[in-house]
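[1] Predicted coordinates and the sequence they were generated for:
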Amino acid sequence: MTAALPHPALHASYSGVWLATPGGETRALSRGEAIRMAADTPLILMNAPLIAQRLGYGELSGLDILELFAFLHPAQFMVPTPKGLARVTGLDTPQSEADVAGFLREATARLLATPDDPDWAEREGAWTCAQSLARLRWPWAPLVAPRLIRPERAERWLFSKLPEWEEGAARPSPRTVTITGADVEARLDRLTGAGAERRTGQRGYAVAAGHAFAPRDMRDSPNLVLAEAGTGIGKTLGYLAPASLWSDAAGGAVWVSTFTKALQRQLGHETRRLFPDAAERKRRVVTRKGRENYLCLLNLEDALQGGFAGRAAILAQLVARWAAYSSDGDMVGGDLPGWLPTLFRRNGSTALTDRRGECIYAGCPHYRKCFIERAARASAEADIVIANHALVMVNAARGRESDSRPTRYVFDEGHHLFDAADAMFAAALTGQEGIELRRWVTGPERGSRGRRRGLAARLSDVASYDEQGGRAISQAVDAAMALPSDGWLQRLAEGEPFGPIETLLAAVRGLTYARDTKGSDAGYGLETELAEPSAELVEAAGPAGEALDSLVRPMVALGRRLEAVLAEAPDWMDGPARARIEGAIASLGWRTETVGAWLALIARIGGPADPDFVDWLAVGRMEGREYDIGLHRHWLDPSRPFAKTVLEPAHGALVTSATLRAGGDWAVAEARSGANHLMRGPSHFEAVSPFDYANQAEVVIVTDVKRGDLSALANAYGRLIVASEGGALGLFTAIRRLRGVHARIADRLAREGLPLYAQHVDPIDTGTLVDIFRDDPRASLMGTDALRDGVDVPGDSLRMVVMEGVPWPKPTVLHAARRVAEGGREYDDRIVRAKLAQAFGRLIRRADDRGLFILLSAAMPSRLLTAFPEGTPVTRMTLDEAVARAQRLPSRAPLLHEAREQA
């Protein structure tokens, strides 16, 4: 079967390059030979961008087997490795790197035979999509299209296949009920199973969590429970037990909010315990994310009709194929494989979502099939809504769904609430934000491509019906011309700003560089306090404020006119039109608030400081290249608006985490959760981890790796990973050092047969990197903060965590202000302890896990060791000694402290 394939297959790793020919021969190639062959011959590859990176040939293209899989099996995930491909094709996993190229040809033949299977579940739409891909010169089309039989009648595909959502009556308010501790324990028993071990900590946790669901007896004072539960307690089922019990009895929805998409996926799996039947689970459990995560069908239609060109157009066709089979249309962490968009170097996947708030709601021809609207309506009827901290705050602050706002919340990963609130309630008057607002108001710039629609296009019927509304739209469009436009960064660099806002940003840039103390040539972002402004900045502030005031006035007037049109209810206003105008009012209100915050920032220039806020100027740079400039404002204590906006209207909330107190006392948890700003204090619960850390883990502090010596750091990582035979998670505080270490050790590890993957290096999304790491016990993974939090890799795949050093907070203007306000050095220590605790928490996830936590820093203060669970052995030693410890890891020695004593 493989002999019929006319194309050779190429595989490249850091240890070599191999080619499998149609004649069955496999031979090693030099990188130069591989590049020359790839330029002349269509080659079968797996993850072309990754192979291109390893060859050092950025323009590599070919027949990527991942694209073929995405076409044949849309909305199905595959770990994008030879092992993952073997699993889905039923072939044996190749035993060496040299065997992979031949294996790719076998797997290709197996996949190309899929259309011959009469039970192929994704046949519908394949022929139609293949014809479109053939016109776009998709490399696989000549091999795929002839294997597909033209259907006798037109296929129901995508827009005709997607179901429509239905409107329903508003959900009644939850009934007032009381759930007892005995009832909670009985529900927990049902979820854990009859034969499960009765865990005291989990049962106590579940009963304590149930207090969040008691009836509220004071206005603006929710029943708030702060619960710290160590790893292994079983938090998820612990809070799902009272949450589901209350939902059943009260008829209300509980929103379970997380910080990471990984935990959202994990929660979705755990709810199978609640509702084993898939149909019932889909109805009663809904995952919600921000609208920018979901496919916009109108943007997709534009892309399919010529809005995209080249490789981006192929991506649009594959996304359309996926959309017809997707369960929820979630493009970020849903059932769209995370690796698919990354296969397209200049991918247009972000243009397929609504990231600019330009939705026209009922004016869209696909409104009744919209994934976003369907998710919103499904969540209004669901019992459990799995959301995230950002979405919860956005909905509470400016959501359209005020009638269905939840009364009960569970905030898992509660230690991140402070940071999520910090991002949500901040304001930034920057060039990038300004140009986005301009596009939202005016529509596309002349000559630009895409479906961007301005206010006039989105509200044309209102403008024709209401003269005052039409005048306000026109005035807003004229005023928006004062905002930054395309090319603004170059004009500022050349000293030729256009308009009052760009002039203000030019003054911000000049003052920030003038006050730089770290060396502007370092390539990092620059910032300075908004204090003692220069004459140029003060002079620019007046015209900039006038320009923004000229914009906000017609926006406010337009909002009022839209509300008046709703009240008048003209004959042309049917249900969809009303929904569209209501959406426009909400979107307009959000943008009006944004401009209002900008005006407050400008008023601060030359004026008195507001003690509730921290204001500063910044020039955003990446590797020496400027990408944004502007003024920033953050709450000194963002838990205050969080408490006012989210907690006070709620009737009950549980805030939980394994590190809620950040190694401190309950005062820390209360301050960072917003509890301090409520009239009634919270209740507390603590359950320590059931794991035997004294025997399962050891903390090693390496004392002889010189700080700042990149070669020594790379040597340490390389030796430790070789000693442990992989299974290492390497955590960095700086992307530059991560890349430097990776470049120095990747080849060495490959020669040892130890795959190394790295965030910010490999052209693979973070979620897929974790999936690859989890799937291969000999692989290692390096990354930054995103891998420190929320990564759940139990078992042999993660047996060593290596941190490059103590994760001290960055000395930013915002951090300095909070440090002064919250205790100086102790504030820094709390942050470090929380980061260390989260990183250590990746190591031991099950009762049979064993592992080392290695910190490559002799400067680790003893006072920070409380970050680690009580009883965990902590030893300071040389790198040679640490390598000897790591060599014991593959054998999974049960008592690490015995090894220490024997040494």
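    Alright, I've got the coordinates.

[2] C-alpha only now, for contacts and for neighbours.
    OK.

[3] which non-adjacent residue is nearest Asp849?
    Distances taken as CA to CA, 6 or more residues apart in numbering put Gly795 closest to Asp849, at 5.8 Å, once the chain neighbours are dropped.

[4] and the one you found, which of the three is it?
    coil (DSSP: H, G, I helix; E, B strand; the rest coil).

[5] which stretch of helix or strand covers Arg842?
    Using DSSP states H and E, Arg842 sits in no helix or strand.

[6] wait, isn't it in contact with Gly795?
    No: shown here, Arg842 and Gly795 do not form a contact pair, counting by CA atoms under 8 Å, at 10.9 Å.

[7] follow-up on the earlier one: okay, now the residue nearest to Asp849: neighbour count?
    19 (other CA atoms under 10 Å).

[8] Next one: it from Ile854, what distance?
    Gly795 sits at a distance of 18 Å from Ile854 (criterion: CA to CA, to the nearest Å).

[9] for the one helix or strand Val100 maps to, packing partners?
    Using DSSP H and E, the element containing Val100 is helix 97-112. Helices and strands touching helix 97-112, by 3 or more CA pairs under 8 Å, 6 or more residues apart in numbering; DSSP states H and E, are strand 9-13, strand 16-20, strand 26-29, strand 44-45, helix 65-72, helix 82-89.

[10] How is Thr659 assigned, secondary-structure-wise?
    When classified by three-state DSSP, Thr659 comes out as coil.

[11] so where do the helices sit in the stretch 401-550 of the chain?
    Along the stretch 401-550 of the chain, counting by DSSP state H, counting those that start in this stretch, helices occupy 417-424, 431-442, 455-458, 460-465, 467-480, 488-493, 500-514, 535-568.

[12] The nearest residue to Thr703 once chain neighbours are set aside sits in which helix or strand?
    Once flanking residues are discounted, Thr703 sits nearest to Ala858: 4.2 Å by CA to CA, 6+ apart. Using DSSP H and E, Ala858 sits in no helix or strand.

[13] Report the contact partners of Ala858.
    By CA atoms under 8 Å, 6 or more residues apart in numbering, Ala858 lies in contact with 701-705.

[14] all helices for the stretch 601-750 of the chain, in order.
    Going by DSSP H, counting those that start in this stretch, the stretch 601-750 of the chain shows helices at 639-642, 666-673, 693-696, 710-724, 735-751.

[15] Run the angle between the longest one and strand 16-20 for me.
    Think helix 735-751. Relative orientation of helix 735-751 versus strand 16-20 (axes from the mean of the first three to the mean of the last three CA atoms, to 10 degrees): 60 degrees.

[16] another structure for you, compare them:
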Amino acid sequence: MTLSVDDILAPGGLIADHLDGYELRPQQLAMAHAVDEAFRDRQHLLAEAGTGVGKSFAYLVPAILRVAEENQRVVISTYTIALQEQLIGKDLPFLAKVLPIEFAAAVGKGRNNYLCIRRLALAIRGRDKLFADPRRLDELQAVADWAMQTETGSRQEIDFPLSHVVWRHVYSEIDLCSGAKCEHYPRCYMQAARRRMQQADVVIVNHALFFSDLALRAQHAGFIGPYDLVVLDEAHTVEQVVSNHFGASVSAAGVQRVLRDLYDDRHHRGLLALLDDRKAFDAARRASKSAEGFFNSIADYHGPALAANGRIVQRDIVPNDLSPALQALAKQLRQLRQSAGQSDQAFELLGYESKCRELAEKIEALVDQADEDRAYWATIRPPRRGQGPAITLAAAPINVAPIVSKLLFDAVPSAVLTSATLATARGDRHGFEYMRHRLGLEDGQEVLLASPFDFRRQAKLYVETTLGEPNDLAAFAPIAAEAIAYYVQKSEGRCFVLFTSYAMLNAMAERLAPFAADCDYRVLVQGEDMPNNLLLESFRAEPRSILLGTTSFWQGVDVAGAALSNVIITKLPFAVPNEPLTEARIDAIRTGGGNPFMEYQLPEAVIRFKQGFGRLIRSTQDTGFVVVLDHRIATKRYGRAFVDALPDIEIVRDEFTAQR
């Protein structure tokens, strides 16, 4: 029997027969038809599906139909772990139960998510030379105990405290893997997971892993295996992910961490301490000293080649003695490895040899500015806790469109890009031009599906226009804090306050503290109190909570029900124009004769604004309000772009000002 999208999703279909409380979602059905058509016609598709459309079923159902009808293989890539867990733990098992179609689904994760049995055994044998801290020894023993029970060897299974210091000594690494030659190969967790992934009809991965595989596929390699169709959910993050993946960064702390893992001179710990080779000790010391001198020279540089924002506008701004020192260390490790034969230590030495060479080459490319299509910058943060300054060298592609176009759109028959926030307008003006331009998609179809929620009934938008300039923090913070307090009282807590910078977040946290204490509210501050996941747990558990968050709380956070009834946006989320990569992109657009504000800065801010707005209403039962404290949404001509991108909603102006 050949099934159609309607047979599964429409009223009277298979899902309606098996799902309690089924309601027809016309938008979901329309999206499913658009995805099905794109897959069948081997076209690309941009699909914005507002919150509540049910976009996961809208692409999973056509994907499974292609598996059944054409034996095609589908990769679904997401940005957040939460969505991956929803797909593999809830949506796909439900569809497997409901549909008379057999298909296999699996999650693909990077190597370093899996325990390596060989490396664990080596770490246990050499633990006294690897770890000076007794707590790390306890953690290693806990990993060993867990290894006797786990069936998957996945880091995500671990429910006991485990530092990265220990985990990086026992996880799977490609340079340290002997493959089928390893005595533990039959029990290898990573290889078993890789086989499951390659045999699956539907593979769930994250964007970083997906683009890693794409880059390898261009070199006739790859690890996901052949596939025909791709869905990129949370696709509004693709430009950021590609920038990070195809960029490069090296930090002083990261280099010293690799060198300490090799040899910690202070405690006589590390891999080289197991081998007791004096020449290798000396080479590691010289590399560590060169690293200290190299990064300090960047921190001490005050010439014209290093702009105030950290952007590096000239090659070779400091001498690079570090790359030769790392290459010399790699050479010494190679000699030591050759004398170690086929021992476990030899594989570890090979891994560190590769790391040293890769670091040397990366640093040389960053200093030489080898790729003129990248922006280069240095980040120098002040010293803390008796340590030196935190210094990072970085680069990223200024324009990712050629990369995405070549690796994805030119190579994959059909790619569906979907999100609740892809377009910069609504209604007849789809507003996909910005996303098309940024990602290099010239052809393909597009569909914009509004949220089924009744925002006129469920929500209001409050706009304050008299609080002053949000860019003038000293003047804006006092009156904005009063406005926040007013609206927090209106919702009796249950409030997200979203910021675009830690400077404003910290200023508001300080000003809101007395109000919160007097009125019995708990203020949860990102970056201070606890990790983000625990912040969310505390927020959900305590109704009289105010959560102050920056970038990571604007998107990918789902708090359904009455626990979140108020979202306050303190400032329109324009990217900081002198941030090095943003500045480089602005310069490139201007040099090409374009208008950076209208072509890049404004549409990017509108997409982020829609993400923040979308935190509020997550179901048909949710109610609440969004507050914007930035007057520009009402007083600037471009402010209309933000309002036009939202669902139809009642707007109330200056309620706080009127009651003062």
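    Perfect, thanks for sending it. Computed from a prediction, not measured in an experiment: that's the story for all the values here.

[17] Contacts only, for the residue sitting nearest the centre point of the second structure.
    Centroid check for the second structure by CA atoms, centre = their mean gives Tyr79 as the closest residue, at 5.7 Å. Contacts were defined as CA under 8 Å, 6+ apart; by that measure Tyr79 of the second structure touches 206-207, 233-235, 237.

[18] what would those look like in JSON lines with distance to Leu162 of the second structure?
    Output for the contacts of Tyr79 of the second structure, formatted as JSON lines (distance: CA to CA, whole Å):
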{"residue": "Asn206", "distance to Leu162 of the second structure": "23"}
{"residue": "His207", "distance to Leu162 of the second structure": "25"}
{"residue": "Asp233", "distance to Leu162 of the second structure": "31"}
{"residue": "Glu234", "distance to Leu162 of the second structure": "30"}
{"residue": "Ala235", "distance to Leu162 of the second structure": "32"}
{"residue": "Thr237", "distance to Leu162 of the second structure": "29"}
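
[19] Show me the contact partners of stretch 543-550 of the second structure.
    488, 492-502, 505, 509, 520-526, 535, 539, 563.

[20] Now with 7 Å, please.
    The set of residues external to stretch 543-550 of the second structure that reach it, using CA atoms under 7 Å, 6 or more residues apart in numbering, is 492-502, 505, 521-526, 539, 563.

[21] From the chain's centroid, how far away is it?
    Centre-to-centre, stretch 543-550 of the second structure and its host chain are 22 Å apart (CA atoms, centre = their mean, to the nearest Å).

[22] can you check stretch 216-226 of the second structure too?
    Put simply, stretch 216-226 of the second structure sits 22 Å off its chain's centre (CA atoms, centre = their mean).

[23] Same question for stretch 149-162 of the second structure.
    Stretch 149-162 of the second structure sits 22 Å away from the centroid of its parent chain (CA atoms, centre = their mean).

[24] try stretch 130-143 of the second structure
    On CA atoms, centre = their mean, the centre of stretch 130-143 of the second structure falls 30 Å from that of its chain.

[25] What residues of it count as buried?
    Neighbour counts over stretch 130-143 of the second structure (16 or more other CA atoms under 10 Å) mark 130-131, 136-137, 139-140, 143 as buried.

[26] Stretch 545-553 of the first structure now?
    So, applying 16+ other CA under 10 Å, buried residues of stretch 545-553 of the first structure: 545, 547-552.

[27] Let's have these in CSV, adding distance to Val832 of the first structure.
    Conversion of these to CSV gives the following (distance: CA to CA, whole Å):
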residue, distance to Val832 of the first structure
Gly545, 40
Ala547, 43
Leu548, 41
Asp549, 43
Ser550, 46
Leu551, 44
Val552, 42
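
[28] Can you tell me which of these is closest to Gly232 of the first structure?
    Val552 (51.7 Å; CA to CA).

[29] Thought Glu593 was touching the closest one, still the case?
    No: using CA atoms under 7 Å, Val552 of the first structure is not in contact with Glu593; the gap is 9.0 Å.

[30] measure the closest residue to Leu492 of the first structure other than its chain neighbours to Ala544 of the first structure for me?
    Closest residue to Leu492 of the first structure apart from its sequence neighbours, by CA to CA, 6+ apart: Ala506 at 5.7 Å. The gap separating Ala506 of the first structure from Ala544 of the first structure is 12 Å, by CA to CA.

[31] Give me the more crowded residue out of those two.
    Legend: neighbour count by other CA under 10 Å for Ala506 of the first structure and Ala544, higher for Ala506 (27 against 23).

[32] now the more buried one: how far from Phe853 of the first structure?
    Applying CA to CA to Ala506 of the first structure and Phe853 of the first structure gives a distance of 47 Å.

[33] Same question for Leu455 of the first structure.
    55 Å.

[34] Comparing those two, which residue is more hemmed in?
    Phe853 (26 against 22).

[35] ok, now which ones touch that one?
    If you count contacts by CA under 7 Å, 6+ apart, then Phe853 of the first structure has 698-700, 800-802, 840 around it.

[36] Among these, which one lies nearest to Arg672 of the first structure?
    Closest approach to Arg672 of the first structure among the contacts of Phe853 of the first structure (CA to CA): Phe840, at 21.3 Å.

[37] what residue of the second structure matches up with the closest one?
    Counting by TM-score structural alignment, Phe840 of the first structure corresponds to Phe613 in the second structure.

[38] Can you tell me how far its match is from Trp167 of the second structure?
    38 Å.

[39] Please apply the same query to Leu95 of the second structure.
    Going from Leu95 of the second structure to Trp167 of the second structure by CA to CA gives 36 Å.

[40] Val523 of the second structure now?
    For Val523 of the second structure, the distance to Trp167 of the second structure equals 33 Å [CA to CA].

[41] which residues touch stretch 517-533 of the second structure?
    When contacts are defined by CA under 7 Å, 6+ apart, stretch 517-533 of the second structure is touched by residues 493, 516, 535, 544-549.

[42] how about TSV for those residues, with secondary structure and neighbour count added?
    Converted to TSV, those look like this (DSSP: H, G, I helix; E, B strand; the rest coil; neighbours: other CA atoms under 10 Å):
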residue	secondary structure	neighbour count
Gly493	coil	26
Ala516	helix	19
Leu535	helix	20
Arg544	coil	21
Ser545	strand	24
Ile546	strand	28
Leu547	strand	23
Leu548	strand	23
Gly549	strand	22
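
[43] Now flag whichever of the residues you listed is closest to Asn113 of the second structure.
    Using CA to CA, Leu535 comes nearest to Asn113 of the second structure of those, at 24.3 Å.

[44] Just give me the match in the first structure for the closest one.
    That one, Leu535 of the second structure, aligns with Leu769 by TM-score structural alignment.
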